[in-house]
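K.L.:
pasting the sequence and the predicted coordinates here, then a few questions.
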Amino acid sequence: MDVSTQLDVLNNGIFSDGKLPLFKEKLKEVNIPDIKKGQLKILQLNIGYMCNQTCSHCHVDAGPNRKEMMSMKVLKRCLSLMIENKIETVDITGGAPEMHPNFRWFVKGIREKTSVDEIIVRSNLTIILANKKFFDLPNFFADNRIHIVSSLPFYNKEKTDNQRGKGVFDKSILALKELNKVGYGKTNSNLKLDLVYNPSGAFLPPDQESLEIKFKEKLYNNFKIEFNNLFTITNLPISRFLDYLIASENYEEYMETLVSRFNPNATKELMCKNTISVSWEGYIYDCDFNQMLDLKINSKNNTVFKCKIQGLVDKKIQVSQHCYGCTAGAGSSCQGTIA
């Protein structure tokens, strides 16, 4: 489903006939003013859509056949932004960002040329075993003090492979063991390894703290695997997950759930307030989900080449009905629950 069709679905139907309130209307209903950008702390970069997997929930529509890659020109400009601005965290995502031909050059550049404290790489784990040129990734990550955040749908094979493809669970376990070997996720180690849980269907994630305990118990008892934290992330109704909702006739019920579980407290810590997301072409968005809907920042200067990013403070954030996904229940962000 292309972007314009997705936006048409999200803006019309049950949201145009009065059955459900638009997200902007919901904010007014509970006396919350327009959501605005705060001080920038996180620079999230989607450096390409190529991936060695094709996951059913992927909001990026990533896969082996995607050719979109961030150019060296944009990569260099992003490095300049990190030098020119005080940025605490750089969050590198994809696709499988490790497949970008300049991935290692870029990571080394951040470490050597900027004052960025934390570099997050969102790794799908299986990339480590996909080709011999990736076998040394655990050591590369450790040498550059990378914070690894990896999706693992569940602690058993059936549910994981159903969402991410046959054989993914076994490969993920092997990759996690390789990361543990170099110190990731271990007690008294400063190498952080966090896992991400996305629901496998049209429902909200369970309690994050309780699920983390269960994941740690199962992964350690069955495989002797250790990790730091588990993030539960709500599936937003965009891209492949929106396709799934419509095909399975769950769209209206899922949106009703998100709206009914709207939590005003979640709006206080929305990641779009302290994050900007940069696409492979160099366009700037309030978050990675807006990027997938091509909802650029509220500024004419919306590229890394023209935008003064600290000048975005107090700018209104672009919202639509997918934003209910980040404000339902305990809230959701790329760092897990927020309320």
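P.N.:
Okay, I see it. Residues are numbered from 1 along each chain as shown.

K.L.:
use CA for all of it now, contacts and neighbours both
P.N.:
OK.

K.L.:
can you pull out the strands in the stretch 151-300 of the chain?
P.N.:
193-197, 230-232, 275-278, 284-285 (DSSP state E, counting those that start in this stretch).

K.L.:
of the ones you listed, which approaches residue 208 most closely?
P.N.:
When the strands of the stretch 151-300 of the chain are compared by CA to CA, strand 230-232 sits nearest residue 208, at 5.7 Å.

K.L.:
ok, residues contacting stretch 50-67?
P.N.:
Where contact means CA atoms under 8 Å, 6 or more residues apart in numbering, the residues beyond stretch 50-67 that reach it are 48-49, 68-69, 94-97, 99-100, 127, 130, 163-165, 198, 200, 235-236, 238-241, 289, 292.

K.L.:
can you tell me which of those residues are in helices?
P.N.:
Of those, the ones assigned to helices by DSSP state H are 127, 130, 163, 164, 239, 240, 241, 289, 292.

K.L.:
farthest pair in those?
P.N.:
Maximum pairwise distance among these (CA to CA): 27.1 Å, between 130 and 289.

K.L.:
structure B:
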Amino acid sequence: MDGDQAFVHQMDSEPTGFSRTLARHGLKLVRGNTSILQVNLGLLCNQTCGHCHLNAGPGKTEVMTRQTANQIAAWARGAPFETIDITGGAPEMNPDIVTIVETFADLAPKLIFRSNLSALNSGGREHLMDLLKSLKVTVVASFASINESQADAQRGDGVFRASIAALKKLNALGYGRPETGLELNLVSNPTGAFMAPDQAQTEKRFRQMLERKWGITFNHLFSFSNAPLGRFRRWLERSGNLSAYLKKLADGFNPCAVDGVMCRTLVSVSWDGYLYDCDFNLARGLPMGGSRVHVTDMIGRPERGCPIATADHCYTCTAGAGFT
């Protein structure tokens, strides 16, 4: 039994499984109006972050081809979405990233580009920043901590300073400044086996520190707990924290958060064109609704009321204030 199979067995055999928790509260997790198309360009990344649920990193070969990107674009034209969300890995490292951004920018009113910042700040990618600006793409940037040693411990030596440099460049282009309409949002994740702290307080602290020390501004900050998947799960196992962390997530279940979870309004497409209810299910190999469907087989958006595939990592999105 390999690691992923062992994880499936462990999670499915727990007496407090996520599906049973939903049932106890009289809840069902089904699709609402699917308005967001998330496109995962692959696992190639310049970092090997300790919290990564996808095991992304250098040398990964799971990278979206131009053909698959074109197939997704063809589907999106016939099933219009309100938002297209480009993610990875590090999407900057996809060899067709410029073409992909230009193509998807014409297919939805809003385009989101998720960056780890250090990749955006390396390899002479100023042209990509200029393109994002010209198309008014929203940048969502991973920024783990305002403590340099903590950030580098989670994401790699030197990543904190590279991230600060990237944020300064984005600010210079007008990102994160309310008068420009160029939206720059940050995402912070805990650096250990902890639940995410209060989002409003975290945003206030980050805003004050970044502006005071580096003159950096941003629009919003989102603080999320880490999903017990991929590299983060392996760290939990090695450190003896897995069971306690899973229990912490399960104990924090908030039935009021179920209605707002991202999988109700989002569909995720992997680098090879297959559909998932969210990026976490992609990481776990749980296809959309439990059936493996390729984007070329889709006509229109996923229908309302379709069941969403779940496992106990779903507690991450329903603990406390939730994960939207």
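P.N.:
Good, I have the coordinates. The model shown is predicted, which means the values in this text are computed figures rather than measured ones.

K.L.:
between the ones in helices among the contacts of stretch 50-67 of the first structure, which is nearest residue 312 of the first structure?
P.N.:
Relative to residue 312 of the first structure, the closest of those is residue 289; by CA to CA it sits at 18.3 Å.

K.L.:
state the distance from the aligned partner of residue 87 of the second structure in the first structure to residue 151 of the first structure.
P.N.:
Residue correspondence, TM-score structural alignment: residue 87 of the second structure in this structure matches residue 93 in the first structure. For residue 93 of the first structure, the distance to residue 151 of the first structure (CA to CA, to the nearest Å) stands at 12 Å.

K.L.:
which neighbours do those two share?
P.N.:
Counting by CA under 8 Å, 6+ apart, the shared contacts of residue 93 of the first structure and residue 151 are residue 123.

K.L.:
write a PyMOL command that selects only the buried members of the contacts of stretch 50-67 of the first structure.
P.N.:
For the buried members of those, the matching PyMOL selection, counting by 16 or more other CA atoms under 10 Å, is:
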select buried, resi 48+49+68+69+94+95+96+97+99+100+127+163+164+198+200+235+236+238+239+240+241+289+292
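
K.L.:
which residues in the stretch 1-150 of the first structure form helices?
P.N.:
3-11, 23-29, 72-84, 103-113, 127-130, 137-143 (DSSP state H, counting those that start in this stretch).

K.L.:
give the aligned range of the longest one in the second structure.
P.N.:
Spelled out, that is helix 72-84 of the first structure. Aligned by TM-score structural alignment, helix 72-84 of the first structure falls on residues 66-78 of the second structure.

K.L.:
would you mind listing the buried residues in that stretch?
P.N.:
Residues of stretch 66-78 of the second structure classed as buried under the neighbour-count rule (16+ other CA under 10 Å) are 68, 69, 72, 73, 75, 76.

K.L.:
tell me which of those residues is nearest to residue 128 of the second structure?
P.N.:
Of these, the one sitting nearest to residue 128 of the second structure (CA to CA) turns out to be residue 69, at 17.9 Å.

K.L.:
does the closest one touch residue 100 like I think?
P.N.:
Yes: using CA atoms under 8 Å, residue 69 of the second structure and residue 100 qualify as a contacting pair, with a distance of 6.9 Å.

K.L.:
between the helices of the stretch 1-150 of the first structure, which gets nearest to residue 158 of the first structure?
P.N.:
Using CA to CA and comparing the helices of the stretch 1-150 of the first structure, the one that lies nearest residue 158 of the first structure is helix 127-130, at 19.9 Å.

K.L.:
quick check: the counterpart of residue 315 of the first structure in the second structure vs residue 255 of the second structure, distance?
P.N.:
If you follow residue 315 of the first structure across to the second structure using TM-score structural alignment, you land on residue 306. Between residue 306 of the second structure and residue 255 of the second structure the computed distance is 19 Å (CA to CA).

K.L.:
what about these two, which has more around it?
P.N.:
Comparing residue 306 of the second structure with residue 255 by neighbour count (other CA atoms under 10 Å), the higher total belongs to residue 255, at 17 against 14.

K.L.:
now check the first structure for the residue matching that one.
P.N.:
In the first structure, the residue paired with residue 255 of the second structure according to TM-score structural alignment is residue 264.

K.L.:
and for residue 286 of the second structure?
P.N.:
The equivalent of residue 286 of the second structure in the first structure is residue 295 (alignment by TM-score structural alignment).

K.L.:
same check on residue 194 of the second structure?
P.N.:
Under the alignment defined by TM-score structural alignment, residue 194 of the second structure is paired with residue 203 of the first structure.

K.L.:
also residue 315 of the second structure?
P.N.:
For residue 315 of the second structure, the aligned position in the first structure is occupied by residue 324, per TM-score structural alignment.

K.L.:
its match contacts residue 258, doesn't it?
P.N.:
Yes: using CA under 8 Å, residue 324 of the first structure is in contact with residue 258, at 5.7 Å.

K.L.:
of the two, who's got more company?
P.N.:
Ranked by neighbour count (other CA under 10 Å), residue 324 of the first structure and residue 258 place residue 324 first, with 28 against 25.

K.L.:
measure that one to residue 314 of the first structure for me?
P.N.:
Between residue 324 of the first structure and residue 314 of the first structure the computed distance is 21 Å (CA to CA).

K.L.:
so who does residue 23 of the second structure touch?
P.N.:
For residue 23 of the second structure, the set of contacting residues under the criterion of CA under 8 Å, 6+ apart is empty.

K.L.:
residue in the first structure paired with it?
P.N.:
Matched to the first structure by TM-score structural alignment, residue 23 of the second structure sits across from residue 28.

K.L.:
repeat for residue 103 of the second structure
P.N.:
Residue 103 of the second structure is assigned residue 109 in the first structure as its aligned equivalent, the criterion being TM-score structural alignment.

K.L.:
and for residue 155 of the second structure?
P.N.:
Checking TM-score structural alignment: residue 155 of the second structure goes with residue 164.

K.L.:
ok, that match to residue 170 of the first structure distance?
P.N.:
Counting by CA to CA - residue 164 of the first structure and residue 170 of the first structure are separated by 12 Å.

K.L.:
check residue 271 of the first structure too.
P.N.:
32 Å.

K.L.:
tell me which of the two has more neighbours.
P.N.:
In terms of neighbours (other CA under 10 Å), residue 271 is the more surrounded of residue 271 of the first structure and residue 170; the figures are 23 against 15.
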